[in-house]
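> Fold the following, please.
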Amino acid sequence: MKRSSKKQQTQESTGKVEEKYAKPLFKDLEENLTFLEETLGKSSDLVIRRFTLDKSKRCGVLYIDGMVDKDTVQHYVMDALLLEAPKTGLSFRHVYDTLKDSALPIGELTETSQFDDLLLKLLSGETIVLIDHEKKGLSASTKGWANRGVQENTSEGVIRGPKEAFTETLRFNTSMLRRKIKDPDLRMDAKRIGRMTKTDTVVVYIKDTADQSIVDEVHARLDKIDIDGVLESGYIEEYIEDPPYSPFPRVYYSERPDAIAAGLLEGRVAIITDGTPNVLLVPGLFVHFMQSSEDYYQRFDIGTVIRLLRLFALFVSLFMPALYIGVTTFHQEMIPAPLLISLAAQREGVPFPAFVEAVLMELAFEVLREAGVRLPRPVGSAVSIVGALVLGDAAVQAGLVSPAMVIVVAITAISSFVIPSYNMAISVRMLRFLLMLLAAVFGLYGIILGLIALVLHLTSLNSFGIPYLSPFAPLVVKDQKDVLVRFPHWGLFTRPQPLARNNQKRMSEPSKSKEETK
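From the prediction side, this is the model:
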């Protein structure tokens, strides 16, 4: 009852705030300007320019300093009003229509008659033109705040492929996708999320390629978001992913325009959020997190080998410490005698069991990894590398850990870096500790038990109605061409079946005569 009453109070207060500004403009110019000035608390970045048109009609121009392109305001609004408009022979009665139809050379010019709409446009970087004795205003698109230009992607590095990355500006990001997919069926549906931030969000998909049910589900989940502010796409990710209580990510994100464009061509749906370079892509399946854009830029045989190596690194990162603990603690008979004698000699002076030893080393390495990420870039890499070397050598010299454990932890850490998706790598790092605990209690039986539970959990997951382990479970034979192995581009005739049900064919299959000729 308390939670429902609090929620009801929040909705009522939000409604009162919206009703406060949801009223029509006044007819008097000064009354409108005074109301806007008081509403914004006489902010120092609010610019109001009052002037008179043709010695008879009073006007006002408003904009937020720092959010508009001042050159555009000066040349296409102020010069047009003060220099060009009087030449058109303004009449007192039709000055508003004249300005709207022929005086303002702005590509995007809209009308507004409500204060809530006017405030939203003003705070979004548009310039407002108000005229005395008119209960309507004109909004000119003059957005031009400072932004970061297109730079090289540093979080998803590739040897071969585009180097550009998304930026924090929404229109930059949509234009990069338009440049890669020049198809009229590319749809971009705009939304605003957040009661106070009103963050611009765009849902991107290719009509008749993406499954319409997935598109509708994305819109429905976005419309349900009720929060005061959205500052990054991570806010939206937590609201729209299916069951929140799973360590595995179900929403893919990337800073690479080519990766998002490839997902759109497969039938996925992208969500672009203003103010962040990370673009969301749904549905996010398990195999998607294990693939990299470079797989499609290298030759198919090289891409296949890299994928298999990546899958091997995933199993090493997940199971190697647990296997070491289980074998050395419970199943010494599985180790060859010379190796067993060497391991026993190394562990002779170690005071901790293998599980405690592994946990201490793993935690120390995780701390060093996080320190390397948070520190300034020139210092971070040096601290993480030197710290790991010094710490590992000092721990062995002090007799706290065995040299074999240092090797196991080092190989495990290096293998985790092979996983291309950062959030999938974090999930593997968390599950590693659980498997280590099962190995310390039950040995190899505990690892098998953990593996069975892991597979059962993965098969129970869905991402926007699509099975998480697709196309493995359920098995889709024709989609195996682009999972563990990658067929040549001329062999990938169809899109993934669960995603693009309406438009399956990517290309026409080569005829038998052409194949025989080759």
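> going forward, measure contacts between C-alpha atoms and count neighbours the same way
Fine.
> Work out for me the element the spatially closest residue to Gly392 that is not a sequence neighbour sits within.
Nearest residue to Gly392 in three dimensions, chain neighbours excluded: Val406, at 6.5 Å (C-alpha to C-alpha, 6 or more residues apart in numbering). When elements are assigned from DSSP states H and E, Val406 belongs to helix 403-418.
> how distant is that helix from the center of its chain?
29 Å (C-alpha atoms, centre = their mean, to the nearest Å).
> And stretch 98-112, by the same measure?
36 Å.
> Look up how far Val428 lies from the residue nearest to Gly392.
Val406 sits 19 Å away from Val428, going by C-alpha to C-alpha, to the nearest Å.
> Give me the more crowded residue out of the two.
Legend: neighbour count by other C-alpha atoms under 10 Å for Val406 and Val428, higher for Val406 (22 against 19).
> ok, now how distant is that one from Val418?
19 Å.
> got it, and Lys2?
Counting by C-alpha to C-alpha - Lys2 and Val418 are separated by 48 Å.
> neighbour count winner among those two?
In terms of neighbours (other C-alpha under 10 Å), Val418 is the more surrounded of Lys2 and Val418; the figures are 19 against 7.
> That one touches Phe315, doesn't it?
No - the criterion here is C-alpha atoms under 8 Å, and Val418 misses it with Phe315 at 11.2 Å.
> who's sitting farthest from the centroid in this structure?
In the chain, the residue that sits farthest from the middle, by C-alpha atoms, centre = their mean, is Lys55; the gap is 53.5 Å.
> Also this sequence, please, to line up against the first:
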Amino acid sequence: MSLFKKQRKNSINLSSFKQDDKNKETNKDLLKTSLEGNIQHVKQQLGNSEDIVIREIQIGKEGIFKACIFYTDGLVDTSSIQNFIMESLMLDINPDQEQMISYQQNVLQVLKGRILAVGDIQDVTEFSSLFTSLLSGDVILLLDGYAQGFTIGMRGGKDRGVMESTTETVVRGPKEGFTENLRTNTALIRRKIKTPRLWLESKKIGNLTQTDVAIMYIDGIVNDKVVEEVHNRLDRIDIDGILESGYIEELIQDETHTPFPTMYYSERPDVIAAELLEGKVAILVDGTPIVLVVPALFVSFVQSAEDYYQRADIATLIRLLRFFTIIIALLGPSLYIAITTYHQEMLPTRLLISLSAQREGVPFPAFIEALMMEVAFEILREASLRMPKAIGQAISIVGTLVIGTAAVEAGIVSPAMVIVVAITAISSFVLPSFTISMSIRMLRFPMMALAASFGLFGIIVGVIALVLHLCSLRSYGVPYMSPFAPFIGEDMKDTLIRVPRWGMFARPRLISQKNNKREHTSAPKPPRDKV
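Model prediction:
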């Protein structure tokens, strides 16, 4: 026999062995006809865990079939199991129905179609699907003599109810926020948008956690390419577990090496509903109240939900204030360092004399002085977040006052530097998004280093590099700085300013490319009836 034939024969034998192993593995995963064998396999795979309830029952008063119910204690509504499954199978079946069931060839379909008074029933034939449903809070029903069963949706248990959002508070507007329950969150969004075009698609991500992830968007408004890209990125995730939406964000974001977030998130249903109406895609993760939104724009992190509930002039004033506080939070200490170190001629004479007198006994240059105060304030901020709520706020206030006063009296820092750092810190709290505030806090330190090295010229170079970096970012194909760069005049109605509601008749052009116009095609002005 030639060498080629030997190799071909060996490869055929090897492939047949692999196919046999695959068939054995597939057969191993399939349910058995023996109910006792299925019960033993479930107990073995779950390690006889005490929270897995296995209840063997007899169907009908005469016990015509032997069955078993599996569920996870704490994840299901036990009263519903008692009322709609066990009573229906054990007590509510009359003798005529028992005789009908016994003569039927497909008993499972009779139980599914006529006996079980529940809504969500799915067939299950594999142990992998059985374990996923069982550990997700579903009820499993298996019958003796059948290699098929049912998964019955009766998820319940204890969870946190709908409460007010703790991170995005508003004076005027809805107070409800998302919870850790995925179905509750999707219901909150559907309560806002009552249209059949609001579509929902689900996935399970995480080899061990099997976390439910939902994708919501409005068909006819959303860009189909964005939806396809979201699916592709989620399908490429190969990880053991997903415990929070931050896992998803880090795995599917556009840019990793950037301090700016390229995915927007919120825990307010009204905010997510507004984003969906603009043509964006929402990603909901079971177990967290934080909902991700793509594509994300820079202006989205400066906007607040309350901007759209106040009058246009008030919202515009507050929004301009936020953009001004971004400049203060980013460049406040840097400008002070640059001017007092290199450009004293820019200050009025009396102010320069006052600052010089304050810094007369300070042994450190302005950069080291600002660096110490910024680091001390960041430590106090993080400590106040980690401490118990009863003492966290008091400790942060007392610590700030005591440290600031003691540092000035000891001559370590000047009073002017304490004022600059305090105003900078307060300005960072004005931004409605915590993630963009974190980005500004991170960038503050390199800007301080540039100011200490090159003065105002270093700050200008840093700002130019920062703007170029922002303009280079994209979020799912959409420019991050849109509508500033590229400049879109029509979309500027909801950026630095907010025009009245009757003037915002178009969606963002680069996000919703299929249906850019809202329901009304023109911009009708409010009626002015004469009295």
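> Need the TM-score from the superposition.
Once superposed, chain against chain, the TM-score is 0.94 (TM-score structural alignment, normalised by the length of structure 1); 504 aligned residues with a C-alpha RMSD of 1.9 Å.
> And Ser460 of structure 1? What does it align with in structure 2?
Using TM-score structural alignment, the partner of Ser460 of structure 1 in structure 2 is Ser472.
> same thing with Thr209 of structure 1?
Thr209 of structure 1 maps onto Ile221 in structure 2, by TM-score structural alignment.
> How about the contacts made by that match?
277-279, 512-516 (C-alpha atoms under 8 Å, 6 or more residues apart in numbering).
> Ala344 of structure 1 versus Pro338 of structure 1, what's the distance?
Taken as C-alpha to C-alpha, the span from Pro338 of structure 1 to Ala344 of structure 1 is 10 Å.
> Mind telling me what Phe352 of structure 1 corresponds to in structure 2?
Using TM-score structural alignment, Phe352 of structure 1 pairs with Phe364 in structure 2.
> Likewise for Leu314 of structure 1?
In structure 2, Leu314 of structure 1 lands on Ile326 (TM-score structural alignment).
> all strands of structure 2, in order?
52-59, 65-72, 121-124, 139-143, 149-152, 198-205, 211-218, 264-266, 281-285, 291-294, 474-475, 478-479 (DSSP state E).
> Export these as TSV, with columns for mean neighbour count and distance to Gly503 of structure 2.
As requested, the strands of structure 2 are exported to TSV (neighbours: other C-alpha atoms under 10 Å; distance: least, C-alpha to C-alpha, whole Å):
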stretch	mean neighbour count	distance to Gly503 of structure 2
strand 52-59	17	58
strand 65-72	21	54
strand 121-124	17	49
strand 139-143	25	52
strand 149-152	22	50
strand 198-205	15	25
strand 211-218	20	23
strand 264-266	23	25
strand 281-285	25	25
strand 291-294	23	25
strand 474-475	20	27
strand 478-479	19	24
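> Among those strands, which comes closest to Pro174 of structure 2?
strand 264-266 (13.7 Å; C-alpha to C-alpha).
> which residue numbers in structure 1 go with the closest one?
Going by TM-score structural alignment: strand 264-266 of structure 2 matches residues 252-254.
> Stretch 406-420 of structure 2 now?
With TM-score structural alignment as the criterion, stretch 406-420 of structure 2 aligns to 394-408.
> Contacts for the matching stretch, please.
Contacts for stretch 394-408 of structure 1 (C-alpha under 8 Å, 6+ apart): 320-321, 324, 343, 346-347, 349-352, 357-358, 361, 392.
> The match of Leu314 of structure 1 contacts Ala425, correct?
No - using C-alpha under 8 Å, Ile326 of structure 2 is not in contact with Ala425, being 10.9 Å away.
> for the residue nearest the centre of structure 2, what are its contacts?
Geometric centre of structure 2, nearest residue: Val291, 3.2 Å, by C-alpha atoms, centre = their mean. Neighbouring residues of Val291 of structure 2 by C-alpha under 8 Å, 6+ apart: 245, 265-267, 272, 282-285.
> Which members of those are the farthest-apart pair?
Largest pairwise distance in these, by C-alpha to C-alpha, is 14.8 Å, between Ser245 and Ile272.
> who's more crowded, these two?
Ile272 (26 against 20).
> For that one, give its distance to Pro483 of structure 2.
For Ile272 of structure 2, the distance to Pro483 of structure 2 - C-alpha to C-alpha - is 20 Å.
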